[in-house]
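Enquirer: Coordinates for the following, if possible.
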Amino acid sequence: MAADGAQQPLLPGGGGGGEPADAIRRKPPDGVKRFRRCRTAPSSDPAAASEELHPPTPLGNASQTASPKKVLESGRPSPSFRLVGLLLLAYVVAGTTVFYLFMDHMSGHRSGSRVIDALYFCVVTMTTVGYGDLVPSSDTGKLLASAFAFGGVAVVGTSLSKSADYLVEKQESLVFRAVHAANFGKHPARELRAMEMNRTWYKLYAAGALLAASVASGTVVLWKGEGMRPVDALYCVCATVTTLGYGDRSFMSSAGRAFAAVWVTVSTVVVALFFLYVAELYAERRQRALARWVLTRRTTNTDLEAADLDGDRRVGAAEFVLYKLKELGKISQEEIAEFMEEFDELDADHNGTLSPSDLAVAQATA
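Expert: This next block holds a predicted model:
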């Protein structure tokens, strides 16, 4: 006989060590409800599946607590990150090569280096900046520019977004280490939960820092390297990072255009991410306000009627939770209906519950 309070197996014979059936079906004391904590649904990610088979050391054990470096380390770039990086490189190489070969079909200011001008035109095309200081002058050049403009929006936009997300995640990890490393060993689970709740703030801080660095570096290069007045340099930077590209101020020298090939790519994406995270933070605040309202408001008879899915004039725990999730916008009535249809298909004996025998019959029928 197991000690009182020991967790009983879910099914008879499931690792109970030969316990009697009456002990397995033993009810909790009167007035006490015992809920089993459901495990997370299996993940389609092979790495996550491996982690389920070999779970990490429990955080509650102080002697075996994982270090902040192990918990927060992002690891190597993911395959998708490498793939979009290769796509970006292929686009830039192809665009630079094509515009180098057809540079005679371009008009405007030349810097003196055919390769740098081709690279510069490729970058300002794919980032939709379009200064206008170097433009196609023939039908062939216009057709090529049109093709690379659409290609840049479709392929390079995704590549830059993935690259910037990876960079922001790295910055987020550094911010967390700087703020929470001192207390991580004491309360690791609490600190990780705090990091998850403030995740958008960390990304916004990182994107803001990168944006400030981009604006400052671009202004200094245009001021010192291109000979612009500080106001004109800042004006050109703002017109560039917002992809306006008026064209009255731009990079003219070979060194300036070589710098612009990298700077324009990074700065335009950083600006887009910064405002994306601002919108995401606003959406999160509205969602949290809605959650507080749903959790604190008084439940009425109208709520019970709406939560009663099976029409038995009683609301169980599952029905109540589903109703609250619907109020929070986490799940819709259509999704619940689809889940119920799947449940009915799997319930072979139509007794309102699922068992391994139901699954076996359903799989055999399918």
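Enquirer: CA only for contacts and neighbour counts going forward, please
Expert: Fine.
Enquirer: now the helices: where do they sit in the stretch 251-366 of the chain?
Expert: Assigned by DSSP state H, counting those that start in this stretch, the stretch 251-366 of the chain shows helices spanning 254-296, 301-307, 317-328, 333-346, 356-365.
Enquirer: another one to check against the first:
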Amino acid sequence: MMASVSDDAKESLLPDTKARSHLNEKNALQRRRQNGVESPLPHEPISVKQQFSIKHVVFLLAAYLGGGTLCFFLIRNQIKGQKTNGILDAIYFCVVTMTTVGYGDLVPDSKLAKLLACIYVFTGMALVGLILSQAADYMVEKQEILVVRAISMSGKVSPNEILKEVETHKVKYKFIMVGVLLLVLIVVGTVFLFLVEELNFMDAFYCVCSTITTLGYGDQSFSTAGGRIFAIFWMLGSTICLAQFFLYLAELYTERRQISMVNWVLSRELTFSDLEAADLDRDKVVSAAEFVIYKLKEMGKISSEDVSVVMETFKRLDADQSGTLTKSDLMLSQSS
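Expert: This is a model prediction of the structure:
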């Protein structure tokens, strides 16, 4: 993007990039067909989540709950409250602590027990925030296609169209998926408390809401052995599910605001001051690449600092100061 580069060279930058991208997509699609994979989206990104290990998460969760259960079982006499079975109460206490629900039906009653509880809650919050939420996001992403298929069931939709729809509206379908799952967990929890814990319907629903929001007043909780077995699994799933629900809600709101901003930027009329601002090399001509960079900055996709850093790297690599990068430039920059 230096002054010495011709306008034709500048204009050809984007078409060449597009052609190379199309060629790469075509080659990737051919490789997938040769391997017997049936038409995932050609432009489908390879994300870190696709390499996510559920076994790793299960191992960490089992180690965390196992270690906590052993510790709290050994000091069970230093924990007071409504007790059922030693091991079951220890596991239940671990889950109530790590999810920060804190009913108060079981509480530490010694300095050692309180110290262990403090350590356990901080490590539990880290585990839920960094690992279990990521695992939940991964599993929801794997189920998105089922949501799209269910929505598109009335019409004939090809697998390619389904995958394209999932990729285009990823956050929306994650939000729908988690919303449905959250509703199911609320209903199941309410019914269970009503039938097994013998709470009235309003108290059962109230207990469910205070649990999944981690409010945990403690006036209603799981007090039977069967209830605590159910709570160990239900509490962990429901609290994480609610957190993911609000996360996707925030992402969906942000995404729609960004789309509105992009539409406004692309539809508004260009002014002379816009042309001056877009002319990065001050040669009185705005190339296609300069126009793209200006519009991306206006959309908030990149900042002036981002452009400056990239341009500094370009200038450093452009050893002969020609305004273009060639093999000789790279050889010169590497040898210096």
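Enquirer: thinking again about what came up before, using a markdown table, lay out the helices of the stretch 251-366 of structure 1 together with mean neighbour count and distance to residue 94 of structure 1.
Expert: Output for these, formatted as a markdown table (neighbours: other Cα atoms under 10 Å; distance: least, Cα to Cα, whole Å):
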| stretch | mean neighbour count | distance to residue 94 of structure 1 |
| --- | --- | --- |
| helix 254-296 | 17 | 15 |
| helix 301-307 | 14 | 59 |
| helix 317-328 | 16 | 48 |
| helix 333-346 | 13 | 45 |
| helix 356-365 | 12 | 51 |
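Enquirer: who wins for proximity to residue 71 of structure 1 among those?
Expert: Checking these against residue 71 of structure 1 by Cα to Cα gives helix 254-296 as the closest, at 24.1 Å.
Enquirer: Nearest residue to the aligned partner of residue 98 of structure 2 in structure 1 in space, please, no chain neighbours.
Expert: In structure 1, the residue matched to residue 98 of structure 2 (TM-score structural alignment) is residue 126. Excluding the flanking residues, the one nearest residue 126 of structure 1 by Cα to Cα, 6 or more residues apart in numbering is residue 152, at 4.3 Å.
Enquirer: Tell me who's in contact with residue 177 of structure 1.
Expert: By Cα atoms under 8 Å, 6 or more residues apart in numbering, the residues touching residue 177 of structure 1 are residue 68.
Enquirer: Export the helices of the stretch 251-366 of structure 1 as CSV, with columns for distance to residue 223 of structure 1.
Expert: As requested, the helices of the stretch 251-366 of structure 1 are arranged in CSV below (distance: least, Cα to Cα, whole Å):
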stretch, distance to residue 223 of structure 1
helix 254-296, 11
helix 301-307, 64
helix 317-328, 51
helix 333-346, 57
helix 356-365, 71
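Enquirer: in a helix, that's where residue 41 of structure 2 is, yeah?
Expert: No - using DSSP: H, G, I helix; E, B strand; the rest coil, the secondary structure at residue 41 of structure 2 is coil, not a helix.
Enquirer: burial of it, as a residue count?
Expert: 18 (other Cα atoms under 10 Å).
Enquirer: ditto for residue 56 of structure 2
Expert: Residues lying near residue 56 of structure 2 (other Cα under 10 Å) number 12.
Enquirer: What is the aligned counterpart of residue 28 of structure 2 in structure 1?
Expert: Checking TM-score structural alignment: residue 28 of structure 2 goes with residue 55.
Enquirer: Over to its match. Which of the three states is it?
Expert: coil.
Enquirer: residues touching the residue nearest to residue 126 of structure 1, list them.
Expert: Neighbour list for residue 152 of structure 1: 91, 125, 126, 127 [criterion: Cα under 8 Å, 6+ apart].
Enquirer: so the nearest residue to the second one once chain neighbours are set aside is in which element?
Expert: Once flanking residues are discounted, residue 125 of structure 1 sits nearest to residue 149: 5.8 Å by Cα to Cα, 6+ apart. Of the helices and strands defined by DSSP states H and E, residue 149 of structure 1 is found in helix 139-151.
Enquirer: got the buried residues for the helix or strand following that helix?
Expert: As assigned by DSSP H and E, the chain's next helix or strand after helix 139-151 of structure 1 is helix 157-184. Residues of helix 157-184 of structure 1 classed as buried under the neighbour-count rule (16 or more other Cα atoms under 10 Å) are 157-166, 168-177, 180-181, 184.
Enquirer: Ok, stretch 145-158 of structure 1 next?
Expert: Within stretch 145-158 of structure 1, the residues that count as buried by 16+ other Cα under 10 Å are 145, 148, 149, 151, 152, 155, 156, 157, 158.
Enquirer: In structure 2, what range does it match?
Expert: Using TM-score structural alignment, stretch 145-158 of structure 1 corresponds to residues 117-130 of structure 2.
Enquirer: Spit out the contact partners of the residue sitting nearest the centre point of structure 2.
Expert: In structure 2, the C-alpha nearest the mean C-alpha coordinate belongs to residue 137, at 5.6 Å (Cα atoms, centre = their mean). By Cα under 8 Å, 6+ apart, residue 137 of structure 2 lies in contact with residue 244.
Enquirer: Kindly provide the distance from it to residue 49 of structure 2.
Expert: Applying Cα to Cα, to the nearest Å, the value for residue 137 of structure 2 to residue 49 of structure 2 is 9 Å.
Enquirer: Over to residue 150 of structure 2?
Expert: Taking Cα to Cα as the measure, residue 150 of structure 2 falls 24 Å from residue 49 of structure 2.
Enquirer: same check, this time on residue 270 of structure 2
Expert: Separation of residue 270 of structure 2 from residue 49 of structure 2 (Cα to Cα) stands at 40 Å.
Enquirer: Kindly report the same for residue 247 of structure 2.
Expert: 17 Å.
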